[in-house]
Every structure is written in structure tokens, then in C-alpha cells.
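Enquirer: Predicted structure and sequence below. I'll ask about it afterward.
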Amino acid sequence: MATQAKEQNLLRPRQLQYVLLALGLCTLLALTIITFILIGDSWWQTVTAVCSALLLVHFAFLVHDGAHFQIFRTPAHNEFFAVVTAALIVGASYSWWQHKHSAHHRNPNHITLDPDAKLPVIHTKPHATGIMSWRPIRFFSTHQGVLLFALMPLEGISIYAASWKHLLRSGTVKYRALQITLIAINHSVVAFLMIWVLSPAVAGTILGIHLGLFGFYLGMVFALNHKGMPLITDTRKGDYLLRQVLVSRNIQSNALLACLMGGLNNQIEHHLFPTAPRFTLRKLAVLVKQHCLRIGVPYAQVSLTESYRRVYQYVNRVGIGQSNDYICPLGTFQHSPQVIQTTASKADPT
């Protein structure tokens, strides 16, 4: 499979395509800023708040791709591009995110080693007593999947707070001075434009819409691909393909949805070939799916709405102590595709 991907030239960086994409996003961002200034102190600024939030998410996708060395041929150029784009345009710390994201890729959906596997749920037991046995709390604990989606608008604030905390902590932080300087410029320019153009009431509302939509958009994309898939507890190194494919889920997508998701709709291929540019993931998916079917490994691909349903159901089940339903005993079937098929189907209930 990897040999076929190389032969079809699907793994090399796509510098020209990414440069054109970056120039297009920068042009749209400049037009949004100009429109913001021309509109002035008006509630029509809600439109620019929506546009700026959507654009920042797509710049964040560029940061993600740079972190995976998908843009330029040398790691140093990719990293510097990601650092500058994250700090100057998105206003967040690349080094904070990169540390967290690398841990996720090393151990995807590992119950303790993957930071993205942690969920903001209230855990209750089937036979809870005291306040946890009250009917309203019991009802909430079995329907708290809505909590995950309700908290997503706060993700933007969380990212900025975590970025500053990371950069101001003691210890070695790569590109610390550069990141602090560029993030400070970003935040200062935003604050200046808000004070110069808008009244306090409009500024507060616009900022809230921007941050809320930015966090919600990011959360709705990144929540889809692993939550509700099997969880790994085995700490031994095993089959790379199994550890990546079993815990990942693709979203059935057309070209528009793939664009809106920054290519992360093909999460299985992204995890198997993290340096593959987003522009080649759809072609890679054909090879990966054929290979998985040939060796008997399940290849999870569902619709967008079905994926959200499974995420919601998963959070509910974890909240009432049924997370063990998703445990994937990887160590017992590292070389047995037939057992994988059975276990994975049980671990991703429908």
C-alpha cells in the first residue's frame, strides 16, 4: 500500500497548491478587515465576525498541515511557516498545540496517553446514591452528549488561554520569543480595531460571536474522527496499521465538505500517512480501503450526521460508566483480522 502511494506520487509535499491556498485565504482576510473598517459601528459587523472566524479555522488547518510537513520539502520550513501562521494570524501558540497533537498521533484514542481522549463528562455509577441518584442528575448524565457540543464555543478561549500559559511557563519552549511577539501583535491589532471602529456593546458582541464560532467550528471538525471509536489501553507497541485504522473514522464527503473540514474527513488516511497533503487523501483512501478489505481490517466510514450521533451516544455512555464497552483489547488480536472485525463492530455500537 505504501509502495503504491509512493508510485502514484501521493505522499510528496504540494508547495504550489498550498501557497495558492494561503494567498487566497490572506486575500479573503484582508477583504474582511477592509469591510470591517468600512462598515463601522454597526450590527452588520456580525457578518464580518462570522467570516473572520471561518477564515481563522482554515488558517488553523494550514498550521496543522505545516506541522505534518505537508507543505514544504524541509521540516524546518514547514515548522517555521506553522509557527508564524499560528501566532501572527490565528493568535495561538504552535508549540503548545504541536506537543498535544503529537501525543495524539503517537497513541490515538489511547485512554491515558492521548490527551484528546479525555472528555468533559460527569461520571455516575449505575447504582449511585446520594445527590448523584437524584432524577435530574441521572437524566442529565444519560443525555450529557449535548454538553460536549454546548461547550465547543468555549474552545477558542481555551486555546488562547492555554497558549499564553504554555509560553509564559518556565522551561524550554522553542520559538518562545517569536511566538510571544507575534501573538502580542495579533491581539493588539484586534484590540485596536475593536476600540477604534466599534462601540463597547457592539465590540463585545462581535468578539463573542467570533470566538464562539471559531471554537465551535474547530470542535465540530475535530470531535468527529475518534470519539465513539474503540479505546486502546494496551501500552505495548503493536501493528501500526491496526493502531491507526481501528480507532479512526472517515466521513463520507464530497469536495465541498472535504474543503470545509480541511481534509480531516479522511482521518484514517491522515493517521496512516500523516505527511500526505490533504489534496491527495481522497486518492489515498481508495488504496487504503482496498487494502483493509483485502486483509480483513474494518474500515469505518459514515455520514456526517451519523458521526455526530455516534459521538453524542458515546459521551452519554461514558457518563454512566459504560466506557468499557469501547475498550479495544489490542494486545490479544494484533495479528488476527477476523477477531479485529468482531471486536471493532462491538466497540462502535449503532
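Expert: Noted; the coordinates are in hand.
Enquirer: CA only for contacts and neighbour counts going forward, please
Expert: OK.
Enquirer: doesn't residue 65 fall inside a strand?
Expert: No. Assigned with DSSP: H, G, I helix; E, B strand; the rest coil, residue 65 falls outside any strand and is helix.
Enquirer: Could you list every helix and strand that the helix or strand harbouring residue 317 packs against?
Expert: Using DSSP states H and E, residue 317 sits within helix 304-319. Other helices and strands packing on helix 304-319, by 3 or more Cα pairs under 8 Å, 6 or more residues apart in numbering; DSSP states H and E, are helix 145-151.
Enquirer: could you redo the last one with a cut-off of 10 Å?
Expert: Contacts defined by 3 or more Cα pairs under 10 Å, 6 or more residues apart in numbering; DSSP states H and E place helix 304-319 against helix 135-141, helix 145-151, strand 250-251, strand 301-302.
Enquirer: ok, second structure coming up, stack it against the first:
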Amino acid sequence: MLIGILLVALGGAIAGFILLGDSWFQLLIAGALGLIFTQFAFLAHEASHRQVLESGPANDRMGRAIAAGVVGISYSWWMTKHTRHHANPNKVGKDPDIDFDTISFVEADAAKQRGIMALITRKQGYLFFPLLTLEGLNLHYRSMGTLFARGPVKGRWIELGLIAARFAVYFGAIFWMLPLGMAFAFIGVQLAVFGVYMGASFAPNHKGMPIIPADAKLDFFSKQVLTSRNVSGGMWASALFGGLNYQVEHHLFPNMPRPHLAKAREIVREYARTLDVPYTETTIMQSYGIVIRYLNRVGLAARDPFDCPMVNQFRRV
């Protein structure tokens, strides 16, 4: 049912694009496409977890077709990165989602930044959402880097073919239908909305939750629950975030389909209470506030030691 709704939405956006023609209202279509592509990415994510179809290979075929052919990112790159994340969420040296990439998620990375990167890092919490406007471009870049890198990549040529076909149709239609400036604006808006929506959907799940040191050992339940955060909102949040609002349950039962996560939540909350393991759930706005404060706190590690007023006074003397 979900894929049918998304296909209708995509068809409506394409129809609107054709009917509007040479008009700056096309930027509304671009924004809509950013939202639709993100929803397709959620569906590919669910397929990667074997939640959609009965067999693993069928889910992989579906996930690869959606990720590469519709969204334009590498399914193999995503699978490799995401599998490592699920095995060790928020663990230093193990979770690629907390590796440095413009944003520093641990103080050790923040302290290494120099020059312009240090300036960004010091205010990275406030800059986090503006920087997400570039995340769509970053996702395409990193997935293509994997496909062109040396070493084995499952389905490399299939994905390259799907991505090439997708971008040929996408860019071909845009530059054929729209004036040059409008075409670039259309692509920019679509990528910005896609990046912000993707980042705003994944950031509340783990950012600002405990970081596990590289040498620490935790049992599976504690590791997954302590590092994950749910977002309240029920079915509306589930539709908006593709089920990622039930992040605790998703990490405990990664193959569980989206409709069952709400029921699992009640069981997991009670079990966590009996084990005295903290179970975190906040509203979406509270979670964003936590993320911003956490990133700014980490960013203080990039502060120039001579920013201290007392030290500056002695320097002048």
C-alpha cells in the first residue's frame, strides 16, 4: 500500500512539473520531490532490514531498485554503513554514523579541527540544520565514491546502471523543460529538502545519547536501548519518519515491520523498567534541542585556549 501511495505522489509531482512548465512555482515541485525521495529512501531502508517482502533476496532487489533507481544512492554503500551502525550504535571506532564528516560527534574529533573547520565546529549545533541542506549532495557523492572505489562491491554495475539512468532522465527532463537558472535552482531546492528531511529524521535517533568508549563492553539490550531515543507522536510520527520514531524497538528488532513497532514499544518499556535500563522518549522538538545542545557542547573542544578572558588578559600584559 505504501509503495502505491508513493508512486501516486511521484506521478503527481511529475504531472505538476510538466503542466507548470517555465514557472518559478516549479520550486514547489522540487521541494515535493525532496520529500517524496526521502520517503522512498525510508522504504529502501525497510527493505534492507527484510521488512517488506518474504525473502531476503527479494528485499535486496527491491531495496537496490528503489535506492539506486529512484533515490539515486548506492544500496551497497548504505547496507555496509548501516549494518556497522546497527551492530555498535554510538560506539567510538565502530559506528560510522559518529565518524567526523564536517560535524564532530565526539570531543576528540572536535579538538583536532583547525582554521575554518574549528570555527564551524565551535557553533556546529546551531549550524547543524543549515549544513543539512548539503547532506543530499553528500549522500550522492559518498555512495558514488563507493561504487567507483577499488574492492568488491555487490551489485556495483547494476547500481551504476540504475543511477546513471535515473540521473539521465532526471537531469534531462529538468534542463529540457526549464531555463538554465531555474533548472539549477530546481535541483538545489530538491537536494536541500532531501538532505534536511533525511538528516532531521535520523539525527533524533542517537545524537545526544551516550557515547560508548571503544574499549567498553555492554550486553545487547543495554547497548541498543541506552544509545537510542524514541520520538513521540504515534502514527503521525511513524508516517513522517518512516518508523524511525521507534528507534529503540527498531534496534532491538531490526527485522520487525513498521506497523508492529508501536506494540513492541509497550513491552520494551516495561522490560527496560524492570532491568533499570533508562528508556528515552521525547517529542520531536525536544529531541532537536538535545541534538543542538549536545553538538555545541562537543564543539567546545575546538575552542582556542586563548579564548579565555583571563588568559587573554595575561597575554596582553
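Expert: Noted; the coordinates are in hand. The model shown is predicted, which means the values in this text are computed figures rather than measured ones.
Enquirer: so what number do they get for TM-score?
Expert: The pair, once superposed, lands on a TM-score of 0.88 when counted by TM-score structural alignment, normalised by the length of structure 2; 294 aligned residues with a Cα RMSD of 2.0 Å.
Enquirer: counterpart of residue 60 of structure 2 in structure 1?
Expert: In structure 1, residue 60 of structure 2 lines up with residue 79, judged by TM-score structural alignment.
Enquirer: wait, what's in contact with its match?
Expert: Contacts here follow Cα atoms under 10 Å, 6 or more residues apart in numbering; on that basis residue 79 of structure 1 touches 63, 65, 66, 67, 68, 69, 71, 72, 85, 94, 95, 98.
Enquirer: so where does it fall, helix or strand?
Expert: Residue 79 of structure 1 belongs to helix 75-84 when assigned by DSSP H and E.
Enquirer: re earlier: let me have the contacts of residue 79 of structure 1 in TSV, extended by distance to residue 285 of structure 1 and neighbour count.
Expert: TSV is the format used below for the contacts of residue 79 of structure 1 (distance: Cα to Cα, whole Å; neighbours: other Cα atoms under 10 Å):
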residue	distance to residue 285 of structure 1	neighbour count
63	23	27
65	18	24
66	21	26
67	21	27
68	18	21
69	19	24
71	20	29
72	23	19
85	29	24
94	28	27
95	30	23
98	25	18
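Enquirer: so which of those comes closest to residue 202 of structure 1?
Expert: The shortest approach to residue 202 of structure 1 among the contacts of residue 79 of structure 1 belongs to residue 85, at 27.8 Å (Cα to Cα).
Enquirer: could I get the helices and strands packed on helix 304-319 of structure 1 as a markdown table with mean neighbour count and distance to residue 241 of structure 1?
Expert: Listed next are these as a markdown table, based on neighbours: other Cα atoms under 10 Å; distance: least, Cα to Cα, whole Å:
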| stretch | mean neighbour count | distance to residue 241 of structure 1 |
| --- | --- | --- |
| helix 135-141 | 15 | 35 |
| helix 145-151 | 16 | 29 |
| strand 250-251 | 24 | 15 |
| strand 301-302 | 18 | 16 |
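Enquirer: and which of the contacts of residue 79 of structure 1 is nearest to residue 190 of structure 1?
Expert: Using Cα to Cα, residue 85 comes nearest to residue 190 of structure 1 of those, at 15.7 Å.
Enquirer: circling back: does the next helix or strand after the helix holding residue 79 of structure 1 pack against any helices or strands, and if so which?
Expert: Using DSSP H and E, the helix or strand that follows helix 75-84 of structure 1 towards the C-terminus is helix 94-106. When contacts are defined as 3+ Cα pairs under 10 Å, 6+ apart, helix 94-106 of structure 1 packs onto helix 45-67, helix 75-84, helix 155-168, helix 176-197, helix 240-245, helix 267-272.
Enquirer: closest to residue 118 of structure 1 out of the ones you listed?
Expert: In this view, those are compared for proximity to residue 118 of structure 1 by Cα to Cα, and helix 155-168 is the closest at 14.2 Å.
Enquirer: which outside residues touch the closest one?
Expert: Helix 155-168 of structure 1 is contacted by residues 53, 87, 90-97, 152, 173-177, 179-180, 183-184, 208, 210-219 when judged by Cα under 10 Å, 6+ apart.
Enquirer: so where in structure 2 does that helix end up aligned?
Expert: Aligned using TM-score structural alignment, helix 155-168 of structure 1 spans residues 135-148 in structure 2.
Enquirer: Pull the distance from the matching stretch to the chain's centre.
Expert: 13 Å (Cα atoms, centre = their mean, to the nearest Å).
Enquirer: Check the mean deviation of it from structure 1.
Expert: In the superposition against structure 1, stretch 135-148 of structure 2 averages 1.0 Å from its aligned positions (mean Cα distance after the TM-score superposition for structure 1).
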